[in-house]
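Undergrad: The sequence isn't on hand, but the structure is:
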């Protein structure tokens, strides 16, 4: 039988993979995907805790929906910025993003 521990372990592994992708990758699109993976790991936590611990309320599901909305907005803004920078620099490498330097 699958328990809350299994879900929390899966979420921890996904969050760890997301942290690794965030710290190790230099491609801006890969970094955005790593952030999405971390947000989905948080969603798994919300749903698992709502399912196994707080049974009578839908607080975890509402929080997961809010995280999904924030993730969609983050992707829209992030991809727009990446496309705008790509048009100028012809690269999506994070080391090339020095637009704010004097």
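TA: On my side now, so go ahead. Bear in mind the structure is a predicted one, so any value in this text is a computation, not a measurement.

Undergrad: make it CA atoms for all contacts and neighbour counts henceforth
TA: Fine.

Undergrad: Buried residues of stretch 54-62, list them for me.
TA: Using 16 or more other C-alpha atoms under 10 Å as the test for burial, stretch 54-62 gives 59, 60, 61.

Undergrad: The structure to be compared is supplied as follows:
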């Protein structure tokens, strides 16, 4: 059972990473980052459930990752909204507002 869960997490990570590399749209890139975070969460939960101890380390790490992912989504979407208001587009390959 552990192998199936890890393969699902690895597949989700791979799809998210491929989408992040090939994405030109900022919202799609943020969604791919969220998919990567969820794949890591699946692996933490799978390892935590596979060992027979009463500690909840995988679940606790997953809660921290969910909090970081929520903050990343809020900040990323706010940056995308500001760039859209200024430029009218949110394509990653066509803006360089964050450069000096």
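TA: Right, received. Where do you want to start? Just so you know, these numbers come straight off a predicted model, no measurement behind them.

Undergrad: now what about the TM-score between them?
TA: The TM-score (TM-score structural alignment, normalised by the length of the second structure) is 0.95; 100 aligned residues with a C-alpha RMSD of 1.1 Å.

Undergrad: picking up where we left off before, which of the buried residues of stretch 54-62 of the first structure lies closest to residue 4 of the first structure?
TA: residue 60 (13.7 Å; C-alpha to C-alpha).

Undergrad: center of the first structure, which residue is that?
TA: Centroid-nearest residue in the first structure: residue 36, 2.3 Å away (criterion: C-alpha atoms, centre = their mean).

Undergrad: so where do the helices sit in the second structure?
TA: Using DSSP state H, the helices found in the second structure span residues 2-22, 26-50, 57-87.

Undergrad: Can I get those helices in a markdown table including distance to residue 100 of the second structure?
TA: Shown next, in a markdown table, are the helices of the second structure (distance: least, C-alpha to C-alpha, whole Å):
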| stretch | distance to residue 100 of the second structure |
| --- | --- |
| helix 2-22 | 24 |
| helix 26-50 | 20 |
| helix 57-87 | 16 |
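
Undergrad: and among those, the most buried is which?
TA: helix 26-50 (a mean of 19; mean count of other C-alpha atoms under 10 Å).

Undergrad: circling back to that earlier point, of all the helices of the second structure, which one is nearest residue 97 of the second structure?
TA: helix 57-87 (8.0 Å).

Undergrad: Identify the residue of the second structure aligned to the residue nearest to the centre of the first structure.
TA: Taking TM-score structural alignment, residue 36 of the first structure has residue 34 as its aligned residue in the second structure.

Undergrad: From residue 40 of the second structure, how far out is its match?
TA: Going from residue 34 of the second structure to residue 40 of the second structure by C-alpha to C-alpha, to the nearest Å gives 10 Å.

Undergrad: Could you find the counterpart of residue 94 of the first structure in the second structure?
TA: With TM-score structural alignment as the criterion, the equivalent of residue 94 of the first structure in the second structure is residue 92.

Undergrad: mind checking how far that match is from residue 75 of the second structure?
TA: Going from residue 92 of the second structure to residue 75 of the second structure by C-alpha to C-alpha gives 16 Å.
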